[in-house]
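Asks: Model the structure of this input:
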Amino acid sequence: MAATPPRNSFLGLLPWPERQAVARALRTETVGGLVLLAAAVVALVWANTPLSSAYTTIRDFHFGIPALGLDLSVGHWTSDGLLTVFFLVAGIELKRELVVGSLRTPATAALPVIAAVCGMAVPAAFYAATIAAGGGSMDGWAVPMATDIAFALAVLAVISTHLPTALRAFLLTLAVVDDLGAILIIAVFFTSNLNFWALAGALAGLGVFYLLQRRRVRGWWWYAPLGVVIWALLYNGGIHATVAGVAMGLILRTVRDEGESQSPAQRTGHLLHPLSAGLCVPLFALFAAGVSVSGDALGKVFTTPEPLGVIVGLVAGKILGIFAGTYLAARFTRARLNPDLAWADVLALATLAGIGFTVALLIGELAFPGTAVGEHVKAAVLIASLIAALLAALLLRRRNAVYRRLYEEENLDEDADGIPDVYQRTGSGST
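Replies: Purely as a prediction, here's the structure:
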């Protein structure tokens, strides 16, 4: 049996409470990723059959409250409405990482943050280089910056790798930081016709939300209507409404008070995570991933600068950015790689991060609304995600014997007390 890797090593043993939290999040994301994968397949099949006109009719059907500026299409409701729940959960995850997770101290946050930032900057640079070489629009520079953790975990479930928890946790942390970057980009670069009165109302609503949390006010009947009002005001304010979800997620209290079994963030995340992963994101995928896969359309993906830049950015850019960022950060911080793993494992994770499905599709819609280029960019996201998934599957399967051994060692519980023996050997079962 291999020696237990030190807990302070890079990709080493996670503290037991952190591992429990990560395991809960990953279970939901994996199931949600499989549903997301199924939704994407249904969308592609539906949009490329004689029933494609029905798909377009349903996606473009409008309903809402015109007097409140909320007369939106079904596709628009899924991207601006349902994805707000997704970003609310992302905000809660980010808050947890910042308060009690791997981002709570500069020493532990440095490596995943540097890796994630490089994993966003390099793909954008690759997109820009492709546009500079072939001409085209720079509007899609942010599309290849996103990583879809649910889709990535679905790929892991399909190929049946026994990836150790530390590797999955690192991928999850990368995705959390990636989501924050995506929200900042959406908030800053994809705004239009700002209505400062509506924005002021949204800020006031967030202030009330904060005060309710500070006063320890409980009850969904306070927060749900207030959240809807904040969302509607932000939407009418000209900022993408999903920003409201992240803002509220960051405000929710993460640390439990004395006598509480769960903090408000834990309770909310527990309730909304399955809804987000199992319904909201798949419905968005159903109405966003329905693109033509005809020979002519696929040809334009590889010959038009914008979609080609997305493919190069998501595949090559993500691999180079995350791997190089991780390697350099480890050297700079003198972090020691878990001796049971190799840099080839980090390369495989970097390849897996090239799956940019959900947020990449959203940014593609914002960058090229209602245009043929936008449809080609969507197709490029799907193709790049497929390429990244296949490459990652090859790299991960090559090392699966190692992963299986480590997985079995870190889950062995011979005394059946619910805590793996490796934590009792290291004295970390309750830390």
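Asks: From here on, just use CA atoms for contacts and neighbour counts.
Replies: Will do.
Asks: Tell me how far the spatially closest residue to residue 252 that is not a sequence neighbour lies from residue 425.
Replies: Using C-alpha to C-alpha, 6 or more residues apart in numbering and skipping the chain neighbours, the partner closest in space to residue 252 is residue 265 (5.3 Å). Using C-alpha to C-alpha, to the nearest Å, we find residue 265 at a distance of 32 Å from residue 425.
Asks: Compare those two (neighbour count), which wins?
Replies: Using other C-alpha atoms under 10 Å, the more surrounded residue of residue 265 and residue 425 is residue 265, with 24 against 10.
Asks: what residues are up against the more buried one?
Replies: By C-alpha atoms under 8 Å, 6 or more residues apart in numbering, the contact list for residue 265 reads 92, 249, 252, 253, 254.
Asks: one more time with 7 Å, if that's ok
Replies: Residue 265 sits next to 92, 252, 253, 254 when contact means C-alpha atoms under 7 Å, 6 or more residues apart in numbering.
Asks: now, which of those sits nearest residue 45?
Replies: residue 92 (34.2 Å; C-alpha to C-alpha).
Asks: re earlier: buried residues in the one helix or strand the residue nearest to residue 252 maps to, which are they?
Replies: If you go by DSSP states H and E, residue 265 is part of helix 264-275. For helix 264-275, a neighbour-count test (16 or more other C-alpha atoms under 10 Å) marks 264, 265, 266, 268, 269, 270, 272, 273, 274, 275 as buried.
Asks: ok, longest helix in the protein?
Replies: helix 16-47 (DSSP state H).
Asks: and the contacts of residue 265, which two are the farthest apart?
Replies: So, the contacts of residue 265 by C-alpha to C-alpha: farthest apart are 92 and 253, at 9.1 Å.
Asks: More neighbours: which of the two?
Replies: Neighbours per residue (other C-alpha under 10 Å) separate residue 92 from residue 253, with residue 92 holding more: 28 against 20.
Asks: Shouldn't the more buried one be within a helix?
Replies: Yes. Using DSSP: H, G, I helix; E, B strand; the rest coil, the assignment for residue 92 is a helix.
Asks: chain center to stretch 22-29, what's the gap?
Replies: How far stretch 22-29 lies from its chain's middle: 13 Å, per C-alpha atoms, centre = their mean, to the nearest Å.
Asks: Ok, stretch 283-294 next?
Replies: Distance of stretch 283-294 from the chain centroid (C-alpha atoms, centre = their mean) equals 19 Å.
Asks: For the comparison step, fold the sequence that follows:
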Amino acid sequence: MTPDSPHPENAGPEATPDATNDRGTATPTAARLLGRGTWREARYVAQLLRTETVGGAVLLAAAVVALVWANSPWSGAYSTLRDTTVGPHALHLDLSLGTWAADGLLAVFFLVAGIELKREFVAGDLSDRRKAALPIAAAVCGVVLPAVLFVVTALVVNRAEGGALGDVLRGWAVPTATDIAFALAVLAVIGTHLPSALRSFLLTLAVVDDLIAITIIAVFYTESVALLWLLAAAVPLAAWRMLLRRRITNPAVLAVPALLAWGFVHASGVHATVAGVLLGLLVPVNREVEDDPDRHSLAERLEHRLRPFSAGFAVPVFAFFAAGVTVGADVGAVLRDPAAVGVVVGLVVGKAVGVFGGTWAVARFTRAELDEDLSWTDVLGLSLLAGVGFTVSLLVGELAFGTGSERDDHVKLAVLAGSLIAALLATVVLRLRNRHYRLVEARETADLDRDGVPDVYDESCERA
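Replies: You can find the predicted model right below:
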């Protein structure tokens, strides 16, 4: 089935059968936004949801431990641990543990994101330009509006406080990122009966969001670039690609070009996490294998191996070293800091209005309509949930203001506060919708065929 096929599981905005007029001729009907996907897509989202839910719980626990420790009588020990330097000085890799977590472990997170992005572009929702229009528009609006609101809010607060602007505007990108682990974890808890199309939309939105985030980091937060080191990274990247094309997946063998590529990118001055995305995008993806629910592609197997390490260890360790800021006497300073206030407004208001507005714009300026089984209240709930920014937001804050600086600490507290507010607002909206879908889902899943596939998905296949 081609990407441009008008069938419900491939079109997006999802196509619906043509109606007939009084003359008996077909008249085109409006396409559907956020329509039901395929059974394979529903299973994939469900599996990913379980992994990210556990990862989100571990991430939350790591952040809470860091906050408690950093505000305890033993806070000095936390700072000492975070600032402990390890690594070979001769290779300029004598970095603190906090930096290793941000530059090294997060590269694994972006490697998984790169693989996921490649799969989406080749065989997923983003492979169909019509289906990709919605999450791309929502993601772009969900990046642009928070950035604009950050700048406007920061300027207003700075003028009211009468202080110097300084480096405030360097943090414009902090509220632009959605944390997929936290967002999916919240969705798994509060939206147990929400349609899988909503979860797929949030997942695809987050994938595009990650791509935009790493592009922002590479372009706007790179002070200088050593081109020779960057060109040298092409060699291990090519070796990585060659090994995978030859189906050589031994972890010890693949680690060699991966580590070399990371080291060269780090030495070039570009943030080392960019190497992770490049490695992920170079993983071969076979459309035919990806479309077969009974086969597992190389990219899928590699992602399956790396995701537990990324979600269960790499990201939580980064959160542990990044979230340990002192609370208390700093609250007043945070409320007066233009950057901190801008981050909260960007995450809570900018993300929600941006994602919702982008989705509405696709419906308004195309022939698409929201799927009849959904409500715009569902879109509002997901838009609020997109304001849960943590991992990448903390990373951008460190790059913008410097790790351990006073403003960086203020921004970290603002990221935590903004994410919490967004999650609570999303919980209120989505819990109300979850009650409605509980009965709907019970009716659909009660009648199963012998193959264990709900009839509603079989009907989609029959229409195809």
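Asks: of all the buried residues of helix 264-275 of structure 1, which comes closest to residue 213 of structure 1?
Replies: Nearest to residue 213 of structure 1, judged by C-alpha to C-alpha, of the buried residues of helix 264-275 of structure 1 is residue 264 at 8.5 Å.
Asks: List the residues that contact that closest one.
Replies: Applying C-alpha under 7 Å, 6+ apart to residue 264 of structure 1 gives the contacts 252, 253, 254.
Asks: Then residue 317 of structure 2?
Replies: Residue 317 of structure 2 touches residue 101, counting by C-alpha under 7 Å, 6+ apart.
Asks: which residue in structure 1 lines up with residue 124 of structure 2?
Replies: Using TM-score structural alignment as the criterion, residue 124 of structure 2 maps onto residue 101 of structure 1.
Asks: can you check residue 234 of structure 2 too?
Replies: In structure 1, residue 234 of structure 2 lands on residue 203 (TM-score structural alignment).
Asks: quick one on the thing from earlier: what is the aligned counterpart of the residue nearest to residue 252 of structure 1 in structure 2?
Replies: In structure 2, residue 265 of structure 1 lines up with residue 299, judged by TM-score structural alignment.
Asks: coming back round to it: burial measure for the match of residue 234 of structure 2, as a count.
Replies: Counted with other C-alpha under 10 Å, residues neighbouring residue 203 of structure 1 total 17.
Asks: and it, what helix or strand is that in?
Replies: Using DSSP H and E, residue 203 of structure 1 maps to helix 196-214.
Asks: Look up the average distance of that helix to its aligned counterpart in structure 2.
Replies: Here the mean offset of helix 196-214 of structure 1 against structure 2 after fitting is 2.1 Å, by mean C-alpha distance after the TM-score superposition for structure 1.
Asks: Just list what the next helix or strand after that helix packs against, helices and strands only.
Replies: Scanning forward in sequence from helix 196-214 of structure 1 by DSSP H and E, the next helix or strand is helix 220-236. Applying 3 or more C-alpha pairs under 7 Å, 6 or more residues apart in numbering; DSSP states H and E, we find helix 220-236 of structure 1 packed against helix 196-214, helix 242-251.
Asks: okay, these in a markdown table with distance to residue 133 of structure 1 next?
Replies: As requested, those are exported to a markdown table (distance: least, C-alpha to C-alpha, whole Å):
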| stretch | distance to residue 133 of structure 1 |
| --- | --- |
| helix 196-214 | 40 |
| helix 242-251 | 34 |
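Asks: Point out the most buried one among those.
Replies: Mean neighbour count (mean count of other C-alpha atoms under 10 Å) peaks for helix 242-251 among these, with a mean of 23.
Asks: Once aligned, what mean separation remains between that helix and structure 2?
Replies: Compared with structure 2 after the fit, helix 242-251 of structure 1 shows a mean deviation of 0.5 Å (mean C-alpha distance after the TM-score superposition for structure 1).
Asks: start and end residues in structure 2 for that helix, please.
Replies: Aligned using TM-score structural alignment, helix 242-251 of structure 1 spans residues 273-282 in structure 2.
Asks: Touching the matching stretch from outside, list them.
Replies: With contact meaning C-alpha under 7 Å, 6+ apart, stretch 273-282 of structure 2 is reached by 103, 106-108, 110-115, 118, 214, 218, 237, 241, 261-262, 265.
Asks: how does it look with 6 Å?
Replies: For stretch 273-282 of structure 2, contacts defined as C-alpha atoms under 6 Å, 6 or more residues apart in numbering pick out 103, 107, 110, 111, 114, 115, 118, 241, 262.
Asks: quick one: which of the contacts of residue 264 of structure 1 is nearest to residue 302 of structure 1?
Replies: residue 252 (44.1 Å).
Asks: Starting from residue 89 of structure 1, give me the distance back to the closest one.
Replies: Using C-alpha to C-alpha, one gets 11 Å for the distance from residue 252 of structure 1 to residue 89 of structure 1.
Asks: again with residue 280 of structure 1
Replies: Applying C-alpha to C-alpha, the value for residue 280 of structure 1 to residue 89 of structure 1 is 11 Å.
Asks: So between these two, which is more surrounded?
Replies: Higher neighbour count among residue 280 of structure 1 and residue 89: residue 89, with 28 against 24, using other C-alpha under 10 Å.
Asks: does that one sit in a helix, a strand or a coil?
Replies: Per three-state DSSP, residue 89 of structure 1 ends up helix.
Asks: Tell me the counterpart of it in structure 2.
Replies: Under the alignment (TM-score structural alignment), residue 89 of structure 1 pairs with residue 112 of structure 2.
Asks: do the same with residue 408 of structure 1
Replies: Aligned against structure 2 by TM-score structural alignment, residue 408 of structure 1 finds its counterpart in residue 442.
Asks: Tell me roughly how far the helix or strand containing its match lies from structure 1 on average.
Replies: Counting by DSSP H and E, the element that carries residue 442 of structure 2 is helix 406-446. For helix 406-446 of structure 2, the mean deviation from structure 1 after alignment is 1.3 Å (mean C-alpha distance after the TM-score superposition for structure 1).
Asks: other SSEs contacting that helix?
Replies: helix 338-345, helix 376-385 (3 or more C-alpha pairs under 6 Å, 6 or more residues apart in numbering; DSSP states H and E).
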